[in-house]
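**Q** After the sequence you'll find the predicted model.
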Amino acid sequence: MIEFYTAQTPNGRKVALMLEELAIPYNQHNIDLGKQEQKSADFIARNPNGKIPVIVDTDGSYEHKTTVFESGAILYYLAEKHQAFFGHSLEEKAHVMQWLMFQMSAIGPIFGNYHYGKHTLKPENPGFIERFEKEALRLLGVMEIQLEKNHYLAGETYTIADIATYPWLINFIKSKPEWFESKPSVLRWAQTVGARPAVKKVIP
């Protein structure tokens, strides 16, 4: 059984998508970020960094519980354990991992900082917003080139790279449609991923 500690953020939704795609049993524990529950001693014992998501696999290796934090590491763990959404050869896995890392190192931080600058940072800093908007648009251009040639980010197969990226982009597709006017391949990809039953369940 998977004990899943999460909140309604893109990183939390990544793992929720993976669990639903795998169709494995799990218990979801909602963490109230506003009340700083992720900083409690109980939570810190699971993730020293005090952030969601975290999973505890009660059926881990050698009959021990396995705790995993950081959303990318969780996706990797579940993909390896269940041999799903990750490819089979070392070359295939490396290709998936590079696009997973693209989300972790680029899409997440850049889009997250843009959202922070636009909706949270006070007083508003136009230069900060402009910087991250410019880089967000560049990253969408990288995705567009990749998706012009491939159905999914890592090739012709749906993988953890897509599972990681979709929750970060879907709200921007809705709130910033002008960013995607010249990105038909990204929109086609998002529509394809969004039509999956597991995705519809997690992100209606």
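**A** Nice, thanks for sending it over.
**Q** going forward, measure contacts between C-alpha atoms and count neighbours the same way
**A** Noted.
**Q** Which helix or strand lies directly C-terminal to the helix or strand where Glu3 lies?
**A** In the assignment (DSSP states H and E), Glu3 maps to strand 2-6. Sequence order places helix 10-22 as the next helix or strand after strand 2-6, per DSSP H and E.
**Q** and the angle from that following helix to strand 2-6?
**A** Angle between the axes of helix 10-22 and strand 2-6 is 150 degrees (criterion: axes from the mean of the first three to the mean of the last three CA atoms, to 10 degrees).
**Q** Alongside the first one, take a look at this:
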Amino acid sequence: FYAYAPQKIEYAIDRFAMETKRQMDVLDRRLAESEYLAGPDYTIADMAVWPWYGGLAKGRSYNDAAQFLSVHEYKNVQRWADAIDARPAVTRGRMVNRMSGDPAFQLRERHDASDFETKTQDKLEAAE
């Protein structure tokens, strides 16, 4: 409702903004107790949740929603999002099928591990 609805309906924006903030608070409190969602190790739980809440925490989702929702206040979520964002496999995964942003981080098709080194969009454009 905040980012995409053609009509800005205050009730809907307030309701879902508050629900998102409630979920961020639950996540923040859980991450105050452990490094990752399920405990000390990175698990499928983190892999499933990070694209949504990590993206929001890093300011990559829904235009300027991070500022609107004050996600900087959730310090444990920020720590968690930064830790996962720094993982090399996550960095590579975010490159695959990317069509916008820095061409050095766009790997539109991946068929082999070497594609990360040889077939990012900046390299393909330079070869043309």
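**A** Structure's in. What do you need? All values reported here derive from a predicted model rather than from experimental measurement.
**Q** could you say what helices and strands the strand holding Glu3 of the first structure packs with?
**A** strand 26-30, strand 54-57 (3 or more CA pairs under 8 Å, 6 or more residues apart in numbering; DSSP states H and E).
**Q** Show me how far it is from its chain's centre.
**A** Here strand 2-6 of the first structure is found 15 Å from its chain centre; the criterion is CA atoms, centre = their mean, to the nearest Å.
**Q** in it, what's buried?
**A** 2-6 (16 or more other CA atoms under 10 Å).
**Q** Then stretch 50-57 of the second structure?
**A** Residues of stretch 50-57 of the second structure classed as buried by neighbour count (16+ other CA under 10 Å): 50-51, 53-57.
**Q** Adding secondary structure and distance to Arg79 of the second structure, write these out as CSV.
**A** Listed next are those as CSV, based on DSSP: H, G, I helix; E, B strand; the rest coil; distance: CA to CA, whole Å:
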residue, secondary structure, distance to Arg79 of the second structure
Trp50, helix, 12
Pro51, helix, 15
Tyr53, helix, 12
Gly54, helix, 10
Gly55, helix, 13
Leu56, helix, 13
Ala57, helix, 10
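**Q** quick one: which of those residues is nearest Ala65 of the second structure?
**A** Among the buried residues of stretch 50-57 of the second structure, Leu56 lies closest to Ala65 of the second structure (CA to CA), at 7.4 Å.
**Q** any idea what that closest one aligns with in the first structure?
**A** Residue correspondence, TM-score structural alignment: Leu56 of the second structure in this structure matches Phe172 in the first structure.
**Q** Tell me where the longest helix sits in the first structure.
**A** Scanning the first structure for the helix with the most residues, using DSSP state H, yields helix 126-149.
**Q** Tell me the buried residues in it?
**A** 129, 132-133, 135-137, 139-141, 143-144, 146-148.
**Q** again, but for stretch 37-53 of the second structure
**A** For stretch 37-53 of the second structure, burial by neighbour count (16+ other CA under 10 Å) applies to 37, 46, 50-51, 53.
**Q** Which members of those are the farthest-apart pair?
**A** Leu37 and Pro51 (13.6 Å).
**Q** Need the residues touching each of these two.
**A** When CA atoms under 8 Å, 6 or more residues apart in numbering defines a contact, no residue borders Leu37 of the second structure and Pro51 alike.
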